[in-house]
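Visitor: Show me how the following folds:
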Amino acid sequence: MPELPEVEALKDFLTEHLVGHEAVRVMPVAISVLKTYDPPVTAVEGHRVDAVRRHGKFLDIATDGGVHLVTHLARAGWLQWRDRLPDGPPRPGKGPLALRVALETGEGFDLTEAGTQKRLAVYVVHDPADVPGVARLGPDPLADDFDEARLAGLLDGERRRIKGVLRDQTVIAGVGNAYSDEILHAAKMSPFKIAGTLAPEDVHVLYTALRTTLLEAVERSRGVAAGRLKAEKKSGLRVHGRTGEACPVCGDTIREVSYSDSSFQYCPTCQTGGKPLADRRLSRLLK
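Guide: Here you go, the predicted model:
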């Protein structure tokens, strides 16, 4: 799933390629991708792109017609830029193509989604806040006003595990499964530590890890073409998706905890005092 750093990079890429150009056609291919009907998707057509913004993991393409095309790529969605779009409208079918946007230059982009679970979402709205997921977002961790005190306030009284809190978009916008693994590894913190029990020094370490991990990932992604961002993300991860490999910090074997539809990775030596956490599917968690 694209998270804050990749969506930030896509925002920068689209700012360079879209702003000032006219969207002449918006062509839905998978009807399930459209989550709004008023204004219609055709309201984007014939208008110039004024700006591209990011709200958490949402991309917001704003036009001079006062409408916004907002998309959330979800778990298996992606944006593919095309220097030259194929002639003619796309044909509906069983392929990954969900929606195509064509510019007056002949360029454009496709929104695609792999797999059978169709969660890619596109909204056409007058205000991004009309998108429920955007309206519920917590603060952006890279915002200038997101300081250590702000993080402490968000964690105060939280009875959930820190892993879940970091992934909760209503608490902090933009962090998902992969970067929460990376942040907790950098902070040398157990994923199951209760968020509200963090001492001030723990909050300081977590805040530093949060900002540093995200900023470094954004910097790695800066200037990378849209089609290469997935590979760039994977190459920069230290623990997420690396079950069975050696931890790059201590050399211990990276372990995994699995759930019904997801999993996360961690280093026992760095994060849990050397204790492996039991697989969630098989037994109770070891604390």
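Visitor: make it CA atoms for all contacts and neighbour counts henceforth
Guide: OK.
Visitor: Identify each buried residue in stretch 107-123, please.
Guide: By neighbour count on 16 or more other C-alpha atoms under 10 Å, the buried set for stretch 107-123 is 107-113, 118-123.
Visitor: Now flag whichever of those residues is closest to Asp83.
Guide: Comparing these against Asp83 with C-alpha to C-alpha places Glu107 closest, at 4.8 Å.
Visitor: Assess the claim that that closest one and Asp87 are in contact.
Guide: No: counting by C-alpha atoms under 8 Å, Asp87 is not a contact partner of Glu107; they are 11.1 Å apart.
Visitor: was I right about Gly77 contacting Asp110?
Guide: No: contact criterion C-alpha under 8 Å: Gly77 and Asp110 do not qualify, at 10.3 Å.
Visitor: Check the secondary structure at the nearest residue to Val122 once chain neighbours are set aside for me.
Guide: Nearest non-adjacent residue to Val122, counting by C-alpha to C-alpha, 6 or more residues apart in numbering: Thr71, 4.4 Å away. For Thr71, the assignment made with DSSP: H, G, I helix; E, B strand; the rest coil gives strand.
Visitor: Could you do the one 3 residues further on as well?
Guide: Taken by three-state DSSP, the conformation at Ala74 corresponds to coil.
Visitor: so it touches Arg119, yeah?
Guide: Yes: between Ala74 and Arg119 there is a contact under C-alpha under 8 Å: 5.8 Å.
Visitor: The residue nearest to Leu103 when sequence neighbours are not counted sits in which helix or strand?
Guide: Once flanking residues are discounted, Leu103 sits nearest to Ala23: 4.6 Å by C-alpha to C-alpha, 6+ apart. In this structure, Ala23 sits in strand 22-28 according to DSSP states H and E.
Visitor: Which helix in this structure has the most residues?
Guide: With secondary structure taken from DSSP state H, the chain has its longest helix at helix 200-221.
Visitor: what about the longest strand in the protein?
Guide: Counting residues, the longest strand found in the chain (DSSP state E) is strand 47-55.
Visitor: helices and strands around it, which ones?
Guide: Where contact means 3 or more C-alpha pairs under 8 Å, 6 or more residues apart in numbering; DSSP states H and E, strand 47-55 is packed against helix 4-18, strand 22-28, strand 58-63.
Visitor: Any buried residues in the longest one, and which?
Guide: By neighbour count, with 16+ other C-alpha under 10 Å as the criterion, the buried positions of helix 4-18 are 4-15, 18.
Visitor: which residues sit against it?
Guide: The contact list for helix 4-18 (C-alpha atoms under 8 Å, 6 or more residues apart in numbering) reads 49, 51-54, 56-59, 173-175, 214-215, 217-218, 221-226, 229-230, 233.
Visitor: and this one, so I can compare the two:
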Amino acid sequence: MPEMPEVQGLVDFLRAKLVPRDAPSAVVADVEVLSFAVLKTAAVPLSTLIGQSVSAVERRGKFLVITAGGVHLVMHLARAGWLRWSDALKPGRLRPGKGRMALRMRFAAGADDDGGAEPGFDLTEAGTRKSLAVYVVRDLQDVPGIARLGPEVFDVDYAAFAALVSSHRGQIKGLLRDQSVIAGIGNAYSDEILHAAHLSPFANAAKLKPEEVQRLYEAVHATLESAIANASGRPAAELKDSKRRALRVHARTGEPCPVCGDTVREVSFADSSLQYCPTCQTGGKLLADRRMSKLLK
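Guide: Sure, this is the predicted structure:
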């Protein structure tokens, strides 16, 4: 699942393409919906975007926002969605189908493009569980997920972070992933953060000691800053692979921990899993492989 660093990488990439500093902004030529389930709004027609110049490309939590003519195209890539850019899309409209294609956004050819090639991107989604979501709105607060967002992670200072942790009645991993508390962190980076902080994902947030909260705060910033730097300047096609290569424990079940050499373990749930290092995070104890947060004894 793309999380804040990858979405920020996409924002930086698209901003350079669509709102360049040394050239006119891109003009929307067409928007095609190829999977009707992806579009979650109807009040503002997609056609409102056509002919409008892109004025901004931004991020809200894990949402990607393209603004043109005062209208926002908001995209949430969910578990298996992705954005594929092309400097020269093939001409002609596509037929809706049951494949991975969900939406295509096409931009007018540049004045210096003699061949008339139109750039643009496709939104795709792998797998059978379709969660990719697109919204067309005039007010970002009309997107339910954005309206529920908590503050951006880098806007939370230590005092506010400590207050959020101490008041949370639940496991620390759940807090990190709760977009209404802090926006942008998902399953992968919460695993990475907790590994860096030497904390169990099942640790009770409200019972963390002050020094543990301090480690966690520092791990949040160090992990995400490193991930953003890793994504910076990369084309969209490289972002997913660069993320996978940089992960230390997430999706590394059975591999040696890069810190201590112990075997990375997994806890599986109905629709997700987490990874952790017993030596680094749980004092050598194995976590029960079920939803309960008890340690095996």
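Visitor: before we move on, the earlier item: next, the mean deviation of the longest strand of structure 1 compared to structure 2.
Guide: Taking mean C-alpha distance after the TM-score superposition for structure 1, the mean distance separating strand 47-55 of structure 1 from the aligned residues in structure 2 is 0.5 Å.
Visitor: Strands of structure 2, start to end?
Guide: Ranges of strands in structure 2, per DSSP E, are 28-33, 54-60, 63-68, 71-76, 81-89, 101-107, 118-125, 133-137, 265-268, 273-276.
Visitor: For those, please prepare TSV with the additional fields distance to Glu152 of structure 2.
Guide: As requested, the strands of structure 2 are exported to TSV (distance: least, C-alpha to C-alpha, whole Å):
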stretch	distance to Glu152 of structure 2
strand 28-33	29
strand 54-60	8
strand 63-68	12
strand 71-76	16
strand 81-89	22
strand 101-107	28
strand 118-125	25
strand 133-137	21
strand 265-268	28
strand 273-276	23
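Visitor: Closest to Ala195 of structure 1 out of the buried residues of stretch 107-123 of structure 1?
Guide: Checking these against Ala195 of structure 1 with C-alpha to C-alpha, the nearest one is Arg119 at 29.2 Å.
Visitor: what's the closest non-adjacent residue to the aligned partner of the closest one in structure 2?
Guide: In structure 2, Arg119 of structure 1 lines up with Ser131, judged by TM-score structural alignment. Distance criterion C-alpha to C-alpha, 6+ apart; nearest residue to Ser131 of structure 2, sequence neighbours excluded, is Ala78 at 5.7 Å.
Visitor: is it true that the one you found touches Val134?
Guide: No: in this structure Ala78 of structure 2 lies outside contact range of Val134 using C-alpha under 8 Å: 10.5 Å.
Visitor: Now for the residue nearest to Leu103 of structure 1: which residues touch it?
Guide: Val44, Glu45, Gly46, His47, Arg48, Val49, Val101, Ala102, Leu103, Glu104.
Visitor: do the same with Lys193 of structure 1
Guide: Lys193 of structure 1 sits next to Arg161, Ile162, Lys163 when contact means C-alpha under 8 Å, 6+ apart.
Visitor: how much space between the residue in structure 1 that the residue nearest to Ser131 of structure 2 lines up against and Lys234 of structure 1?
Guide: Matched by TM-score structural alignment, Ala78 of structure 2 corresponds to Ala74 in structure 1. According to C-alpha to C-alpha, to the nearest Å, Ala74 of structure 1 and Lys234 of structure 1 sit 17 Å apart.
Visitor: Could you find the closest non-adjacent residue to the equivalent of Glu32 of structure 2 over in structure 1?
Guide: Aligning on TM-score structural alignment places Glu32 of structure 2 opposite Met27 in structure 1. Distances taken as C-alpha to C-alpha, 6+ apart place Arg100 nearest to Met27 of structure 1, at 5.0 Å, with adjacent residues excluded.
Visitor: Quick one: map that neighbour onto structure 2.
Guide: Aligned counterpart of Arg100 of structure 1 in structure 2: Arg104 (TM-score structural alignment).
Visitor: For that match, grab the count of nearby residues.
Guide: Residues lying near Arg104 of structure 2 (other C-alpha atoms under 10 Å) number 21.
Visitor: again, but for Ala51 of structure 1
Guide: 18.
Visitor: Which residues are in contact with it?
Guide: Contact analysis of Ala51 of structure 1 by C-alpha under 8 Å, 6+ apart lists Thr15, Val19, Ile61, Ala62, Thr63.
Visitor: Pull up the gap between it and Leu69 of structure 1, please.
Guide: According to C-alpha to C-alpha, Ala51 of structure 1 and Leu69 of structure 1 sit 11 Å apart.
Visitor: and for these two, which residues touch both?
Guide: Common neighbours of Ala51 of structure 1 and Leu69 (criterion: C-alpha under 8 Å, 6+ apart): Ile61, Ala62.
Visitor: Tell me the counterpart of Lys234 of structure 1 in structure 2.
Guide: Match for Lys234 of structure 1 (TM-score structural alignment): Arg244.
Visitor: All the helices of the stretch 151-297 of structure 2, residue numbers only.
Guide: Assigned by DSSP state H, counting those that start in this stretch, the stretch 151-297 of structure 2 shows helices spanning 158-166, 172-177, 187-197, 210-231, 236-246, 278-281.
Visitor: Pipe the ones you listed into a markdown table and attach mean neighbour count and distance to Gly254 of structure 2 per row.
Guide: As requested, the helices of the stretch 151-297 of structure 2 are exported to a markdown table (neighbours: other C-alpha atoms under 10 Å; distance: least, C-alpha to C-alpha, whole Å):
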| stretch | mean neighbour count | distance to Gly254 of structure 2 |
| --- | --- | --- |
| helix 158-166 | 15 | 31 |
| helix 172-177 | 22 | 21 |
| helix 187-197 | 24 | 15 |
| helix 210-231 | 17 | 22 |
| helix 236-246 | 14 | 16 |
| helix 278-281 | 20 | 12 |
